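> Next come a sequence and a model predicted from it.
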Amino acid sequence: MKPLFLFLFILTSFSCSKKTYVIYGKYETSKEKTFNRLLNNLSFKSYYVGIEIMINSDSSFEYKNCSQKINGSWKISNDSLQLFCNKRKFIIDSLNNSIKYSQWTKCDSLPLVYKIKRNHLIREEKIENKSVFENLKKNQLK
């Protein structure tokens, strides 16, 4: 009876343990290869390119794409990374003061949410009923 009890105790201890993630570092989208682009077109998938996210150990982050920079804070919830915007601006500074583009310098009230999968951050959004993916890989410094 004691071995069975010990086995069950050990089994439940491992199954209840919470997974911890070490996500600090730089994540980037990779340039899409020609073969992958063809497969994605056939499957009606699209991917963002040219995105960088720097996740800092102090719970801050910097997100960059070809036109904007976003700074803010992050937290992990279950298997997801949530990015909360504090400041959003265009890389071309003159656009930051333009009334025409002012809506694009406001932070969203909801966070950007990425699934954490090993050394990748993955996000999907729908644009005109089409899925567009961000797949960022952690930059492994050598």
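Structure's in. What do you need?

> all contacts plus neighbour counts: C-alpha atoms, from now on.
Will do.

> what's the burial count for residue 71?
By other CA atoms under 10 Å, the residues close to residue 71 number 20.

> Where does it sit, in terms of helix or strand?
Taking DSSP states H and E as the criterion, residue 71 maps to strand 68-77.

> Can you point out the buried residues in the helix or strand just after that strand?
Once the chain leaves strand 68-77, the next helix or strand it forms, by DSSP H and E, is strand 80-90. Using 16 or more other CA atoms under 10 Å as the test for burial, strand 80-90 gives 80, 81, 82, 83, 84, 85, 88, 89, 90.

> Tell me the secondary structure at residue 14.
helix (DSSP: H, G, I helix; E, B strand; the rest coil).

> re earlier: please point out which parts of the strand holding residue 71 sit buried.
68, 69, 70, 71, 72, 73, 74, 76.

> Then stretch 117-131?
Buried, per 16+ other CA under 10 Å, within stretch 117-131: 120, 121, 122, 123, 124.

> second one coming, line it up with the first:
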Amino acid sequence: MHGHPLRDALLELIDRDGTTTSTLAAKELGESTGSCSFHLRRLEVLGLIEPDPEATGRVKPWRRVPTTQASLNRELEDVAYASWLQQKSSDDQDFAFSEVVALTEGQLTELRARLHRVLHDFTRTIPIPKDTTPTAVIIRAFPIQE
């Protein structure tokens, strides 16, 4: 999941209990407090957890960073695409590309509107025809911070 078995176990523990500390995690997982503390801080750097702002005193519990629907969608898209790549036959078509273009704010707004209209032409068919397959179409248009 996140590249390290202890990090995955820590995330599962936080998901189960809501918060954890390095001491509680060490007891629960049979690891050292130092190792749990290190990996909890790495998960913070990755943006997956944060110190619980409601905590008081010396105890420093960690909690999951609240996720947005957009970030959940991106994670599901990534998982679905990776799964499709593993299962696809040589006949399956993967149409993926990216471009970096120079746009004004107005042009970016227009590009987004045009792409939305193109997708709308394919999503407004109700009922959904029986010969179709759910297909992920992912478009991200955003300014690159230099």
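Okay, I see it. Computed from a predicted model, the values in this text were never measured in an experiment.

> Please state their TM-score.
Once superposed, chain against chain, the TM-score is 0.22 (TM-score structural alignment, normalised by the length of structure 1); 59 aligned residues with a CA RMSD of 5.5 Å.

> Go through the buried residues of stretch 117-131 of structure 1 and flag which are in strands.
Judged by DSSP state E, the buried residues of stretch 117-131 of structure 1 include 120, 121, 122, 123, 124 as members of strands.

> quick one: which of those residues is nearest residue 53 of structure 1?
Within those, proximity to residue 53 of structure 1 (CA to CA) peaks at residue 121, which comes in at 9.6 Å.

> From residue 25 of structure 1, how far off is the closest one?
As judged by CA to CA, to the nearest Å, residue 121 of structure 1 and residue 25 of structure 1 stand 12 Å apart.

> Please apply the same query to residue 36 of structure 1.
Distance from residue 36 of structure 1 to residue 25 of structure 1, by CA to CA: 26 Å.

> Then residue 88 of structure 1?
Distance from residue 88 of structure 1 to residue 25 of structure 1, by CA to CA: 20 Å.

> Next: residue 85 of structure 1.
18 Å.

> ditto for residue 47 of structure 1
Residue 47 of structure 1 is 22 Å from residue 25 of structure 1, where distance means CA to CA.

> same question, residue 15 of structure 1
With CA to CA as the criterion, residue 15 of structure 1 and residue 25 of structure 1 are 29 Å apart.

> In terms of packing, which of those two has more residues around it?
Taking neighbours as other CA under 10 Å, residue 15 of structure 1 and residue 25 compare with residue 25 leading, 15 against 8.

> how about the nearest residue to the more buried one, chain neighbours excluded?
Using CA to CA, 6 or more residues apart in numbering and skipping the chain neighbours, the partner closest in space to residue 25 of structure 1 is residue 55 (5.2 Å).

> and the one you found, how many neighbours does it have?
The tally of other residues near residue 55 of structure 1 (other CA under 10 Å) stands at 20.

> so it touches residue 61, yeah?
Yes - counting by CA atoms under 8 Å, residue 61 is a contact partner of residue 55 of structure 1 at 4.7 Å.

> buried ones in stretch 62-77 of structure 2?
For stretch 62-77 of structure 2, by 16+ other CA under 10 Å, it's 62, 63, 64.

> how much space is there between the second one and residue 7 of structure 2?
In this structure, residue 63 of structure 2 and residue 7 of structure 2 are separated by 13 Å, where distance is defined by CA to CA.

> Equivalent analysis for the last one, please.
According to CA to CA, residue 64 of structure 2 and residue 7 of structure 2 sit 13 Å apart.
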